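Peer 1: Structure, please.
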Amino acid sequence: MSKDTPTSTSGERTRAVESLDRTFRALADERRRKTLWYLDRHETADLTDLADHLSDGSEDAARRAYTSLYHKHLPMLSAAGLVEYEAESERVVLTTDTEPLEVVLDSMGKLAE
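Peer 2: Below you'll find the model as predicted:
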């Protein structure tokens, strides 16, 4: 990048890279990808139902899935702009903002060129 590039462009690039990094981190985990797949088919889910779907069916596994979704996976997916999650109501909704995924796909296309 040249020295003559305005700093706003540099700041925009930094924000874009940070957004891309958040999206890739969110997509890196299998449980988060399965969550997105489930929400793609159902649009919205109750946290308990989602945990049941992601577990092997045992109560202990469902409880572990619930805890990891609540504390780790859903906040990360939300930070990446992929889901909307309200902890109070325990509802998870696939976001209609497709920009994070579009950024990933655009970046992948540019890498392939």
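Peer 1: C-alpha from now on. contacts and neighbour counts both.
Peer 2: Will do.
Peer 1: Spatially central residue for the protein, please.
Peer 2: Centroid check for the chain by Cα atoms, centre = their mean gives Leu77 as the closest residue, at 2.8 Å.
Peer 1: where's that residue relative to Glu102, distance?
Peer 2: For Leu77, the distance to Glu102 (Cα to Cα, to the nearest Å) stands at 15 Å.
Peer 1: just Ser58 next, same as before
Peer 2: 37 Å.
Peer 1: To check against the first, give me the structure of this:
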Amino acid sequence: MATLDESERYRILSDERRRLVLEILAERTTGIGLDDLAQAVTTRQTTGTDVGPGTVDRVRIALHHKHLPMLDESGVLSYESEVRQVEQPRVASERHA
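Peer 2: Next up, the predicted model:
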């Protein structure tokens, strides 16, 4: 897991979608595909409203281009954009196994 300074933690947690991504990952023991993650984030953001496919698409695009790359770069999660898969970051000992 990445060691973040206070400023970086605030920057990451300042956005609701990034907080929701981290919540969703924390509830899982396995990774999640981008499409399923976008649906889960959209559902949590729009509680009590009817969600259309366009809304999920906009969330998916924002996650793919903005939020997930930022979280991956900071080491908070692992995002494989080519296969659109999000995982918990591996600890150092797992990377070298």
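Peer 1: ok, back up a step: counterpart of the residue nearest to the centre of structure 1 in structure 2?
Peer 2: Alignment note: Leu77 of structure 1 maps to Leu71 in structure 2; criterion TM-score structural alignment.
Peer 1: element containing its match?
Peer 2: helix 68-73 (DSSP states H and E).
Peer 1: neighbouring contacts of that helix?
Peer 2: Ile12, Arg18, Leu77, Ser78, Tyr79 (Cα atoms under 8 Å, 6 or more residues apart in numbering).
Peer 1: can these go into a markdown table with extra columns for neighbour count?
Peer 2: Converted to a markdown table, the contacts of helix 68-73 of structure 2 look like this (neighbours: other Cα atoms under 10 Å):
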| residue | neighbour count |
| --- | --- |
| Ile12 | 18 |
| Arg18 | 20 |
| Leu77 | 23 |
| Ser78 | 19 |
| Tyr79 | 25 |
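Peer 1: What is the nearest of the residues you listed to Leu63 of structure 2?
Peer 2: Arg18 (8.4 Å; Cα to Cα).
Peer 1: Thanks a lot, see you next time.
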